[in-house]
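Participant: got a predicted structure here, sequence first:
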Amino acid sequence: MLEIKSLSKSFYSGSGKKRVILDELNLTVNDGESVAIVGPSGSGKTTLLNMVGALDHPDAGEVLLDGESVFSKNEKQLAEFRNQSIGFVFQLHHLLPQLNLVENILLPVIARQKKVDDPSRQRAETLTQKLGIRELQNQKPGELSGGECQRTAVARALINQPKIVLADEPTGALDQHSSDQLADLLLQLNKEEKTSLIVVTHSMSLASKMDKIYQLENGKLQLVQS
């Protein structure tokens, strides 16, 4: 479903020195598959995730979703692609403090269609039930624990039924118990929703739960567990 072909990305330091981050990198992720990407800090894990999610452009190479090139789209089409095909979960939940839990979950719906219809409200209800936060729907982020905020962020990522969820250190700010709970919920939803999942993490405990683990180092991906 997702194909990354010969993806390359470099950055230049203030002195003009070129640093290669991704070096003709290749990866295929099948429908419903869960993949972990591990590697040292600064190895390009987040850069790679940003390419898949069309938040950044490569110097060369392609990202194909169902055979269609992501970077052939114009800016309006890319915005629609990010909204409808990709769900993002970051280390920090990025919830809006003035909105309650369910309002935060429904933000991508409002961005897409300007109003919230009944099917979207029903889906939000279903997701909060699956994630164990249904009773907290009227609470604001400041009234929630870190784990509850991150579960809300997962529900927000899934509200538009994306093809892929991209999670960048989703458990990095949580204690071990909350991390384990969130990891199990992510994988449960990955299977139930048949949504592909790519997780960037330093946690081998989280990575080991995925179908495959890739190591990113020196711009290349190496399969280390399948």
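Facilitator: Good, I have the coordinates.
Participant: contacts and neighbour counts: CA atoms only from here.
Facilitator: Fine.
Participant: buried ones in stretch 28-43?
Facilitator: Judged by neighbour count using 16 or more other Cα atoms under 10 Å, the buried positions of stretch 28-43 are 29, 32-39, 43.
Participant: sorry, that was for stretch 217-226
Facilitator: Within stretch 217-226, the residues that count as buried by 16+ other Cα under 10 Å are 217, 219-221.
Participant: closest one of these to Ile105?
Facilitator: Leu221 (33.2 Å; Cα to Cα).
Participant: residues contacting the closest one?
Facilitator: For Leu221, the contact set (Cα atoms under 8 Å, 6 or more residues apart in numbering) comprises 25-27, 214-215.
Participant: structure B:
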Amino acid sequence: MPSSAEQSASAVAELSGVSVRKYTTGQVILDGIDWTVRAGEHWALLGPNGAGKTSVLRLVGATMHPTTGTVDVLGHRLGRVDMRELRARIGFVSSAQKVPLDETAHTVVLTGATGTIQPLWRKYDDATRQRAHELLAELELKELADRPYGVCSGGQRARILIARALIADPGLLLLDEPFNALDLPSREDLIDAMHRLAETRPALATVTVTHHLEELAPNIGHVLLLRDGRVQASGAAAEILTGAQMTACFGRPIEVVHHEGRWSARSARGGIRS
């Protein structure tokens, strides 16, 4: 068993007693959140709309501060570190990200090295440009290097954004509903890509926000359930993704099935898939 010091050292993100309130109204967004993500762990962040998922992601993504409590990310405490420098070490992927639609896939990946929307050509040396090509190849997008991002499919765009996030070699990768609006083949391509990344980058920690259990890759080993800004349950996926836990979190009967490494869920009353 690792010592407490070793466990603390391996923490990639740690929230302790974290609460977030709106200054204007006093509304409680998060209340007493304790959560730790360690190197090499892959987490799913689940919960109903308004549960606080986005706020948790913003905290570990170093884009907001807690009202109370402490947030440590990649060894730095929010409030005691330059947030811009810290964000440069965190990969972020969202279908709502702003990227230049008319630039090629290769160029979009390059912008991840500078954390900018538009390319800063003088900042990219030959090694960085080659690294962008290698990431596209790794994500099975080599043939799209010269294709404008705007004409790529939704699934291709998602994988391009992952390559963009990885070019800075982050220790933490955050994925905010990366499967949004993807068709079935594109979804499965992205799931396969995430599973490969987990195998080739054993130290990389990931957090994926999604509404659908079917979108969880087999490498997802941990789950955080949020409800009304509080932790409903947290731990190993096999212990958290149960009908009882999901029913308590979402407030309606839910059946959960685990088959060959993949999860699915549906309403116990015969409703549509969650």
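Facilitator: Sure thing, it's come through. Since the model is a prediction, treat every value here as computed from it, not as a measurement.
Participant: superposed, what's their TM-score?
Facilitator: With the length set by TM-score structural alignment, normalised by the length of the first structure, the two chains reach a TM-score of 0.89; 219 aligned residues with a Cα RMSD of 2.0 Å.
Participant: tell me which of the buried residues of stretch 28-43 of the first structure fall in strands.
Facilitator: 29, 34-38 (DSSP state E).
Participant: from Pro97 of the first structure, how far out is the residue nearest the centre of the first structure?
Facilitator: Nearest to the centroid of the C-alpha atoms of the first structure, with distances taken as Cα atoms, centre = their mean, sits Leu166, at 1.7 Å. With distances taken as Cα to Cα, to the nearest Å, Leu166 of the first structure is found 23 Å from Pro97 of the first structure.
Participant: so where do the strands sit in the first structure?
Facilitator: 2-12, 18-29, 34-38, 60-65, 68-69, 86-89, 164-168, 196-200, 212-217, 220-225.
Participant: pipe the ones you listed into a markdown table and attach distance to Leu185 of the first structure per row.
Facilitator: What follows is these, written out as a markdown table (distance: least, Cα to Cα, whole Å):
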| stretch | distance to Leu185 of the first structure |
| --- | --- |
| strand 2-12 | 23 |
| strand 18-29 | 20 |
| strand 34-38 | 13 |
| strand 60-65 | 25 |
| strand 68-69 | 30 |
| strand 86-89 | 13 |
| strand 164-168 | 13 |
| strand 196-200 | 12 |
| strand 212-217 | 18 |
| strand 220-225 | 21 |
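Participant: mind listing what the counterpart of Gln161 of the first structure in the second structure touches?
Facilitator: Using TM-score structural alignment to pair residues, one finds that Gln161 of the first structure aligns to Asp169 in the second structure. For Asp169 of the second structure, the contact set (Cα under 8 Å, 6+ apart) comprises Arg89.
Participant: ok, back up a step: ok, the contacts of Leu221 of the first structure vs Arg123 of the first structure, which is closest?
Facilitator: Arg123 of the first structure has its nearest neighbour among those in Leu27, at 31.4 Å by Cα to Cα.
Participant: so where do the helices sit in the stretch 51-200 of the second structure?
Facilitator: 53-60, 83-87, 105-114, 126-138, 154-166, 184-200 (DSSP state H, counting those that start in this stretch).
Participant: what range does stretch 48-63 of the first structure cover in the second structure?
Facilitator: Residues 56-71 of the second structure are where stretch 48-63 of the first structure lands, counting by TM-score structural alignment.
Participant: stretch 174-181 of the first structure now?
Facilitator: The aligned range for stretch 174-181 of the first structure in the second structure is 182-189, by TM-score structural alignment.
Participant: distance between the matching stretch and the chain's centre?
Facilitator: In this view, stretch 182-189 of the second structure has its centroid 18 Å away from the chain centroid, taken as Cα atoms, centre = their mean, to the nearest Å.
Participant: return the set of buried residues in that stretch.
Facilitator: For stretch 182-189 of the second structure, a neighbour-count test (16+ other Cα under 10 Å) marks 182, 186-189 as buried.
Participant: pretty sure Ile240 of the second structure contacts Thr247?
Facilitator: No. In this structure, Ile240 of the second structure sits apart from Thr247 without contact. The criterion is Cα atoms under 8 Å, and the distance is 11.0 Å.
Participant: joint contacts of those two?
Facilitator: A shared contact of Ile240 of the second structure and Thr247, defined by Cα under 8 Å, 6+ apart, is any residue touching both; here there are none.
Participant: re earlier: make a markdown table out of the helices of the stretch 51-200 of the second structure and add distance to Glu214 of the second structure.
Facilitator: Compiled in a markdown table, the helices of the stretch 51-200 of the second structure are given as follows (distance: least, Cα to Cα, whole Å):
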| stretch | distance to Glu214 of the second structure |
| --- | --- |
| helix 53-60 | 18 |
| helix 83-87 | 29 |
| helix 105-114 | 28 |
| helix 126-138 | 24 |
| helix 154-166 | 16 |
| helix 184-200 | 9 |
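Participant: residues of stretch 3-16 of the first structure that come out buried?
Facilitator: Of the residues in stretch 3-16 of the first structure, 3-9 count as buried by neighbour count, 16+ other Cα under 10 Å.
Participant: would you turn these into TSV with distance to Gly67 of the first structure?
Facilitator: Supplementary listing: those in TSV, determined by distance: Cα to Cα, whole Å:
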residue	distance to Gly67 of the first structure
Glu3	8
Ile4	11
Lys5	12
Ser6	15
Leu7	16
Ser8	19
Lys9	22
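Participant: what's the most distant pair in these?
Facilitator: Comparing the members of the buried residues of stretch 3-16 of the first structure, the greatest separation, given Cα to Cα, is between Glu3 and Lys9, at 16.5 Å.
Participant: before we move on, the earlier item: closest to Ile198 of the first structure out of the buried residues of stretch 217-226 of the first structure?
Facilitator: Comparing those against Ile198 of the first structure with Cα to Cα places Leu221 closest, at 13.5 Å.
Participant: roughly how far does that closest one sit from Ile37 of the first structure?
Facilitator: Note on Leu221 of the first structure: its distance to Ile37 of the first structure, by Cα to Cα, is 8 Å.
Participant: and for these two, which residues touch both?
Facilitator: Taking Cα under 8 Å, 6+ apart as the contact criterion, the residues that touch both Leu221 of the first structure and Ile37 are 214-215.
Participant: list the contacts of the match of stretch 174-181 of the first structure.
Facilitator: Stretch 182-189 of the second structure has contacts (Cα under 8 Å, 6+ apart) with 154-156, 179, 215.
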